[in-house]
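Visitor: Need coordinates for the following:
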Amino acid sequence: MPSNERRYVIKLGCPDRTGIVAKIAGFLTEAGGWIVEADYHSDPDTNWFFTRQEVRADSLPYGVVELRKRFALVARELSGQSDWSIVDTGAKRRVVILVSKEGHCLYDLLGRVHSSELDIDIRAVIGNHTDLASITRAHGIPFHHVPFPVADPEGKVAAFAQLRQLVDANSPDAIVLARFMQVLPTELCADWAGRALNIHHSFLPSFVGARPYHQAHKRGVKLIGATCHYVTAELDAGPIVEQDVIRVDHDDSVADMVRKGRDIEKVVLARGLRWHLESRILVHGNKTVVF
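Guide: Take a look at the predicted model:
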């Protein structure tokens, strides 16, 4: 999309029926809306319909607030169960990143933002260690240290309360767990549902626990990869946004596998974040449609 062309992105999911496309197209046509991108998917297993459409902002006689107000009536006519949203590409998307000690995903995202590959506003980086404070501040981004005490349940509850306060103060469109080695409590998973993205290696559920690359190396695996998914209360089991793999062989050491695994984690997380912020992902149950 040209950087100077502002668009409104409409996403909708609802029970499938005839006339959905005509209803939306008719609404936009009547308003003078110029559709520049349109995607559709009908899922026969769930009888659910999904669509994503981009409309030139300058083709409409009103702004995004009025568009949402009017489109709400269309969505209600289609189904009381419809799930929809409208995003204005003219508003820079806000992101908060959560980290621990491993920096490869953070370095990659910071580099993409610095090179204007990702046009986003990283509002803050929050870490339960200080290892990544310097690189964050070198990019002019605030770093907040929230220590998580070991074997202190009350201290951990307080730490998560502080984490929530710092994150919510920035009203982020995405919360990225960039190798953040803490399990979010159920209430945070619920409050940040559809906004919190996590990345992990693809060995689950085969190789769980500590040293998964060592376990995989002993088994002689030939493919390693990464999964980006939305965070839910069930650990590492949320709706999958993106996955990819890379081949390894008998010559690769554990260190080689770790390096390749980190490479694929960076790429998969960056893709997943981009698609989320471009409003390309529709979630239904524990599955996603990515346009």
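Visitor: alpha carbons only for contacts and neighbour counts from here, please
Guide: Will do.
Visitor: where along the stretch 51-200 of the chain do the helices fall?
Guide: Assigned by DSSP state H, counting those that start in this stretch, the helices in the stretch 51-200 of the chain fall at 64-78, 104-114, 133-138, 153-168, 186-191.
Visitor: Can you list the helices and strands that the biggest helix by length in the chain packs against?
Guide: For the chain, the helix reaching the highest residue count under DSSP state H is reported as helix 254-277. The helices and strands touching helix 254-277, judged by 3 or more CA pairs under 8 Å, 6 or more residues apart in numbering; DSSP states H and E, are helix 104-114, strand 174-177, strand 196-201, helix 212-219, strand 223-230, strand 240-247.
Visitor: here's the other one to compare against:
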Amino acid sequence: MSEQIRHVLTLQCPEGMGIVNAVTGFLVKHERTIVELKQFDDVSAGRLFLRVEFSGEAEENLLAELREEFTAIAAKFEMDWQLRERGQKTRVLIMVSKYDHCLNDLLFRSRTGELPIEIVAVASNHEDSRDLVQWHGIEYHHIPISKETKPQAEAKLLELISQTGAELVVLARYMQVLSDHLATELTGKTINIHHSFLPSFKGAKPYHQAWERGVKTVGATAHYVNSELDEGPIIAQQVVEVDHTFGPSELIAAGRDSECRALSNAVRWHCEGRVFLYGNRTVILR
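Guide: Just a heads-up that it's a prediction; the model follows:
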């Protein structure tokens, strides 16, 4: 049998007649077999979201040819689109402070191949996780930060992102508020894990806020970063039941697994092309 290769096409555009037909007809023309097709028609917004995974015989320069020919279809329907080879690993830079449970989870899932990512570096404002990261054979960058040195530290972070070619930045319990400048620079390509079920309990010590309110569930929210603190578009959330016997420390312990799961789901869906940004909302096709 000839070698087979898979690709993923993702797009969003204004609703209209013939869009799906144009996409599937394009794939038939190129003798591609549809493996998975997911779509969502947002009637209120008048917008179509589509993800299609397809396979076919591997050919030289295939991806470039597909992209070139699809450009005309995309222009006709005003599509915001991306076409890439399935399984291509996303280059990820992780930022962390002292709490390393989410970092450790991502390192493990990357190492075992569960996540389609290549962790190109880890940056931290503390030294606590250096041994863990270097044991995985990954570069560790200590970038201390204070109120006085924040502009210089953030400039170093941007330089590191550029040097490593990181396509996605993951804030795995990075306990620093990003400046408006840095947040704007990273909009749409940075995922943060917030240790609370947003939009409740924003900012510092959300588990203590939850305890004071006597909540019966705690959870975690993975969201894209924007210039508003903990206001970015939500990608994934996880919850766990608790009761009146849980103090703040027990709530923190109960929430750790939720944080890891919500963050790893968000990273996976983003890297698989299943997350579509539209305004301050996301559409997840999975």
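Visitor: Can you give me the TM-score here?
Guide: Remark: TM-score between the superposed chains equals 0.93 [TM-score structural alignment, normalised by the length of the second structure]; 283 aligned residues with a CA RMSD of 1.8 Å.
Visitor: Of the helices of the stretch 51-200 of the first structure, which is nearest residue 27 of the first structure?
Guide: helix 64-78 (7.7 Å; CA to CA).
Visitor: how far out from the middle of the chain is that closest one?
Guide: The chain centroid and the centroid of helix 64-78 of the first structure are separated by 25 Å under CA atoms, centre = their mean, to the nearest Å.
Visitor: average offset between it and the second structure?
Guide: Mean deviation of helix 64-78 of the first structure relative to the second structure after superposition (mean CA distance after the TM-score superposition for the first structure): 1.3 Å.
Visitor: That helix maps to which residues in the second structure?
Guide: The alignment of helix 64-78 of the first structure onto the second structure (TM-score structural alignment) spans residues 63-77.
Visitor: List the contacts of the matching stretch.
Guide: Stretch 63-77 of the second structure has contacts (CA atoms under 8 Å, 6 or more residues apart in numbering) with 13-14, 16, 19, 22, 26, 80-81, 83-85.
Visitor: go again using 6 Å as the cut-off
Guide: For stretch 63-77 of the second structure, there are no surrounding residues in contact (CA atoms under 6 Å, 6 or more residues apart in numbering).
Visitor: buried residues in it?
Guide: By neighbour count with 16 or more other CA atoms under 10 Å, stretch 63-77 of the second structure contains the buried residues 70, 74, 77.
Visitor: Then stretch 36-52 of the second structure?
Guide: Using 16+ other CA under 10 Å as the test for burial, stretch 36-52 of the second structure gives 37, 39, 48-52.
Visitor: same thing with stretch 214-223 of the second structure?
Guide: Buried residues in stretch 214-223 of the second structure, defined by neighbour count with 16+ other CA under 10 Å: 215, 217-223.
Visitor: what do you get for stretch 227-236 of the second structure?
Guide: 227, 230, 232-236.
Visitor: and of those, the nearest to residue 171 of the second structure?
Guide: residue 230 (12.1 Å).
Visitor: Which of the buried residues of stretch 36-52 of the second structure sits closest to residue 172 of the second structure?
Guide: Nearest to residue 172 of the second structure, judged by CA to CA, of the buried residues of stretch 36-52 of the second structure is residue 51 at 27.4 Å.
Visitor: what sits against the closest one?
Guide: Residue 51 of the second structure neighbours (CA under 6 Å, 6+ apart): 9-10, 37-38.
Visitor: I'd like the residues you listed laid out as JSON lines, including secondary structure and distance to residue 133 of the second structure.
Guide: Listed next are the contacts of residue 51 of the second structure as JSON lines, based on DSSP: H, G, I helix; E, B strand; the rest coil; distance: CA to CA, whole Å:
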{"residue": "9", "secondary structure": "strand", "distance to residue 133 of the second structure": "34"}
{"residue": "10", "secondary structure": "strand", "distance to residue 133 of the second structure": "33"}
{"residue": "37", "secondary structure": "strand", "distance to residue 133 of the second structure": "37"}
{"residue": "38", "secondary structure": "strand", "distance to residue 133 of the second structure": "37"}
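Visitor: is it possible to export the helices of the stretch 51-200 of the first structure to a markdown table including distance to residue 205 of the first structure?
Guide: Output for the helices of the stretch 51-200 of the first structure, formatted as a markdown table (distance: least, CA to CA, whole Å):
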| stretch | distance to residue 205 of the first structure |
| --- | --- |
| helix 64-78 | 39 |
| helix 104-114 | 22 |
| helix 133-138 | 32 |
| helix 153-168 | 27 |
| helix 186-191 | 21 |
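Visitor: Please work out which of those is packed deepest.
Guide: Sort the helices of the stretch 51-200 of the first structure by mean neighbour count, taking mean count of other CA atoms under 10 Å, and helix 104-114 sits at the top with a mean of 17.
Visitor: That one vs the second structure - mean distance after superposition?
Guide: Between helix 104-114 of the first structure and the corresponding residues of the second structure, superposition yields a mean separation of 1.1 Å, by mean CA distance after the TM-score superposition for the first structure.
Visitor: In the second structure, what stretch matches that helix?
Guide: On the basis of TM-score structural alignment, helix 104-114 of the first structure is assigned to residues 101-111 in the second structure.
Visitor: Mean deviation, the longest helix of the first structure versus the second structure?
Guide: Its aligned residues in the second structure lie a mean 0.7 Å from helix 254-277 of the first structure after superposition (mean CA distance after the TM-score superposition for the first structure).
Visitor: How far off centre is that helix?
Guide: Offset of helix 254-277 of the first structure from its chain centre (CA atoms, centre = their mean): 13 Å.
Visitor: Can you point out the buried residues in that helix?
Guide: 254, 257-258, 260-277.
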